[in-house]
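> What would the 3D arrangement of this be:
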Amino acid sequence: MGGNQYWMLSKIGEIRRDESCLDYAGNDVILYPCHGSKGNQYWNYDHKTKQLRHGSSRKCLTINSTKDKLLMEECDLMLPRQMWQFENYNATLATEDSHMRH
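Sure, this is the predicted structure:
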């Protein structure tokens, strides 16, 4: 992944870049064509804890210590590698697309 990248959290819970979405089916976090059906591509952002929780696994999106790979781990409020910041995120309007960086 390396460096900051531009991603959007869509109003239906996808983390996307163009037509590709982050997808997790129990192994690696991968890029997969967005399908709009939620499932493996559904993410819930908690603006208070700054964590991204995967809809079906309930695990949190985590970046590894060298910041070159995304992982899924049990959510831990004390783990900064699970904290994500969105620009233009408004929790009261959560229907607007937001932009993510770590």
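
> From here on, just use CA atoms for contacts and neighbour counts.
OK.

> mind checking the SS state of H99?
strand (DSSP: H, G, I helix; E, B strand; the rest coil).

> check which helix or strand covers the residue nearest to it when sequence neighbours are not counted.
Nearest non-adjacent residue to H99, counting by Cα to Cα, 6 or more residues apart in numbering: M8, 4.4 Å away. Using DSSP states H and E, M8 sits in strand 7-9.

> Tell me how far that strand lies from the chain's centre.
8 Å (Cα atoms, centre = their mean, to the nearest Å).

> immediately after it, which helix or strand?
strand 15-17.

> Could you list every helix and strand in contact with that following strand?
Contacts defined by 3 or more Cα pairs under 8 Å, 6 or more residues apart in numbering; DSSP states H and E place strand 15-17 against strand 7-9, strand 20-24.

> Could you also give me the structure for this second sequence? I'd like to compare it with the first:
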Amino acid sequence: MENIAFDLPQYYPPVPLPPYATGEIRSMNNSLCIDTKHANEQATFGLDLCLRDHQGRSGEQDFELEWRQDIRPKGRYLCFDVSQRSKRTSIVLFACHGMRGNQHFVYDINNYHILHVTTRLCLDCDLESRQVFMEQCNTKSNTQRWIFSSYNETLILKDLQEFF
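Prediction:
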């Protein structure tokens, strides 16, 4: 089997790998977090008050950046999906397919950017309207700086080397 499908473990490892990053995705510019609010497929989503700071509120703010390099609400099979490369491109939830492409993200822990690999755009937000979208990367933009609750620096840095 190894001669036929030598790269199989790269896409389907024998033991599931740990997530690269987990927890809330918090804007470093304020106390708002990405919240998918248990939305269905094809839905867009935005920002809301971080649940960790505001007990008693409901929402869906626990995410995983998986080894397949997709971002999904924990325990669900819907992924962040970006299908266009235009100004303020929307992000929708779409069934995870594991093929990267529209769902391929890396977390740049040096600049705190969440980058969409295919379009080379960064996750951005409008704090007033609480919308999230993809925009041209700008290291000086505070609205493009995000922090996961926890992340595996070793795995992320390995990914970044492949990306840059």
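
> And the TM-score between these chains?
Overlay of the two chains. TM-score (TM-score structural alignment, normalised by the length of structure 1): 0.83; 94 aligned residues with a Cα RMSD of 1.4 Å.

> that older thread, okay, and the strand holding M8 of structure 1 goes to which residues in structure 2?
Mapped onto structure 2 using TM-score structural alignment, strand 7-9 of structure 1 covers residues 63-65.

> The matching stretch vs structure 1, mean deviation?
Here the mean offset of stretch 63-65 of structure 2 against structure 1 after fitting is 1.1 Å, by mean Cα distance after the TM-score superposition for structure 1.

> returning to what we had before: give me the contact list for the strand holding M8 of structure 1.
E14, I15, R16, R17, D97, S98, H99, M100, R101 (Cα atoms under 8 Å, 6 or more residues apart in numbering).

> From what I see, the third one and L22 are in contact.
It stands for R16 of structure 1. Yes. Using Cα atoms under 8 Å, R16 of structure 1 makes contact with L22 at a distance of 6.4 Å.

> centroid residue for structure 2?
I71 (3.9 Å; Cα atoms, centre = their mean).

> A21 of structure 2 versus the closest residue to that one other than its chain neighbours, what's the distance?
Excluding its sequence neighbours, the residue lying closest to I71 of structure 2 (Cα to Cα, 6+ apart) is L65, at 4.5 Å. Separation of L65 of structure 2 from A21 of structure 2 (Cα to Cα, to the nearest Å) stands at 5 Å.

> cool, and S150 of structure 2?
From S150 of structure 2 to A21 of structure 2 the distance is 6 Å (Cα to Cα).

> Neighbour count: those two, which is higher?
Shown here are S150 of structure 2 and A21; by other Cα atoms under 10 Å, A21 has more neighbours (24 against 14).

> so that one touches F148, yeah?
Yes. Counting by Cα under 8 Å, A21 of structure 2 does reach F148; the two are 6.4 Å apart.

> re the thing from before, same list, the contacts of strand 7-9 of structure 1, but as CSV with distance to N44 of structure 1 please.
CSV is the format used below for the contacts of strand 7-9 of structure 1 (distance: Cα to Cα, whole Å):
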residue, distance to N44 of structure 1
E14, 9
I15, 10
R16, 13
R17, 17
D97, 13
S98, 12
H99, 14
M100, 13
R101, 16
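
> Closest one of those residues to M1 of structure 1?
Lowest distance from M1 of structure 1 to the contacts of strand 7-9 of structure 1 (Cα to Cα) belongs to R101, with 11.6 Å.

> residue range for stretch 35-46 of structure 1 in structure 2?
Against structure 2, stretch 35-46 of structure 1 falls on residues 97-108 (TM-score structural alignment).

> Buried residues, that stretch. List them.
G98, R100, G101, N102, Q103, H104, F105, V106, Y107, D108 (16 or more other Cα atoms under 10 Å).

> number of nearby residues for the aligned partner of N90 of structure 1 in structure 2?
Counting by TM-score structural alignment, N90 of structure 1 corresponds to N152 in structure 2. When neighbours are defined as other Cα under 10 Å, N152 of structure 2 has 12 of them.
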